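> got a structure for you, letters missing:
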């Protein structure tokens, strides 16, 4: 094979490899002020048709009762709830690229409640781990950082 043919093959191979769907950088996980998991990402090498994504994670949310003065009574009225996040979204690429954020659901206390009258229920802490973001259209996945992620309110 002549040198120019080798060079041409190398250029075509490199261009094809770079054009394949890929995350430009590691997706970034954060927690919203309401306690939901949020992942921002930048994926390139896409065509112009909608791309489907799925965000998965597990976690825990701690809820507690507070009095009207904002103090947590010393009673045992606290609850830790398991969280399973499965959020799906679809985005239209612009120039072969999707820059977006997927946010999971806000954690709920389930059936846990505070005594009626003078106490209110609040989210105290939330932790997410095993965070995975997948482009399900092209079967490309990434694990966002940080993982695990935790916030105290």
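Noted; the coordinates are in hand. What you are looking at is a predicted structure, and each value in this text was computed from that prediction instead of being measured.
> going forward, measure contacts between C-alpha atoms and count neighbours the same way
OK.
> residue 5 should be in a helix, yeah?
Yes - under DSSP: H, G, I helix; E, B strand; the rest coil, residue 5 falls within a helix.
> only the buried residues of stretch 107-123, if you could.
Going by neighbour count (16 or more other CA atoms under 10 Å), the buried part of stretch 107-123 is 107, 108, 109, 112, 113, 114, 119, 120, 121, 122, 123.
> how near is residue 110 to residue 126?
Distance from residue 110 to residue 126, counting by CA to CA, to the nearest Å: 15 Å.
> tell me the centre residue of this structure?
Most central in the chain under CA atoms, centre = their mean is residue 39, positioned 3.5 Å from the mean C-alpha point.
> can I assume that one is in contact with residue 103?
Yes - Residue 39 is within contact range of residue 103, at 6.4 Å (criterion: CA atoms under 8 Å).
> now the element after the strand or helix carrying residue 82, going C-ward?
Here residue 82 sits within strand 78-91, counting by DSSP states H and E. Once the chain leaves strand 78-91, the next helix or strand it forms, by DSSP H and E, is strand 98-103.
> structure B:
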């Protein structure tokens, strides 16, 4: 069966026209069928700054347009090495040195725009706690290391940040 196409002046087969219409309808129904994008953490990048803190920058997409903010959490295992130095700038042979290890965690609420959010979370370094130097010596933070760094959202999406582990040698007077 052939149908006259008045706009183009040509002929088209009715079955082709029906298939074309059905295909368009099917495509529109698939796009507008109420499917909501799934939240996904796209990246999480680690960096240690000059004072030994870990900054993890991230991006989460697929949050939809009905979300105003999202809670993001950063967890990591942290290590800090503190050491005493004499006033001449040398560490004594006794080697007053303390290595501290602990889990660190921080969270923040980040605004959602156009279904996505980007931001940074900061943790560390570990505090020396009760470790101190004897008279005539000064305490320095010598190095930090962060491992098992993960960024997660309230929905349970989790992404391991990179590089991991990450460490930095320092020599910062405390």
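Yep, it's here. Note that the coordinates shown come from a computational prediction; the quantities given were computed from them, not determined experimentally.
> can you calculate the TM-score here?
Overlay of the two chains. TM-score (TM-score structural alignment, normalised by the length of structure 1): 0.84; 148 aligned residues with a CA RMSD of 2.2 Å.
> quick revisit: can you name the residues of structure 2 that the strand holding residue 82 of structure 1 overlays?
Residues 97-110 of structure 2 are where strand 78-91 of structure 1 aligns, taking TM-score structural alignment as the criterion.
> tell me roughly how far the matching stretch lies from structure 1 on average.
Following superposition, stretch 97-110 of structure 2 is found to deviate from structure 1 by 0.9 Å on average (mean CA distance after the TM-score superposition for structure 1).
> okay, buried residues for that stretch please.
So, applying 16+ other CA under 10 Å, buried residues of stretch 97-110 of structure 2: 97, 98, 100, 104, 105, 107, 110.
> as JSON lines, these with distance to residue 3 of structure 2 would be great.
Formatted as JSON lines, the buried residues of stretch 97-110 of structure 2 follow (distance: CA to CA, whole Å):
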{"residue": "97", "distance to residue 3 of structure 2": "90"}
{"residue": "98", "distance to residue 3 of structure 2": "88"}
{"residue": "100", "distance to residue 3 of structure 2": "82"}
{"residue": "104", "distance to residue 3 of structure 2": "72"}
{"residue": "105", "distance to residue 3 of structure 2": "69"}
{"residue": "107", "distance to residue 3 of structure 2": "65"}
{"residue": "110", "distance to residue 3 of structure 2": "58"}
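> what are the ranges of the helices in structure 1?
For structure 1, the helices defined by DSSP state H cover 3-19.
> circling back to that earlier point, what sits closest to the alignment partner in structure 2 of the residue nearest to the centre of structure 1 if chain neighbours are left out?
Mapped onto structure 2 by TM-score structural alignment, residue 39 of structure 1 lines up with residue 56. Among residues not flanking residue 56 of structure 2 along the chain, residue 46 sits closest, at 4.5 Å (CA to CA, 6 or more residues apart in numbering).
> just give me the neighbour total for that neighbour.
Residues lying near residue 46 of structure 2 (other CA atoms under 10 Å) number 23.
> ok, now which ones touch the counterpart of it in structure 1?
Aligned by TM-score structural alignment, residue 46 of structure 2 pairs with residue 29 of structure 1. Residues near residue 29 of structure 1 by CA atoms under 8 Å, 6 or more residues apart in numbering: 37, 38, 39, 40, 144, 145, 146, 147, 149.
> what's in contact with stretch 22-40 of structure 2?
Residues outside stretch 22-40 of structure 2 that contact it (CA under 8 Å, 6+ apart): 60, 61, 62, 63, 64, 157.
> and the buried residues of stretch 107-123 of structure 1, which two are furthest apart?
Maximum pairwise distance among the buried residues of stretch 107-123 of structure 1 (CA to CA): 19.4 Å, between 107 and 119.
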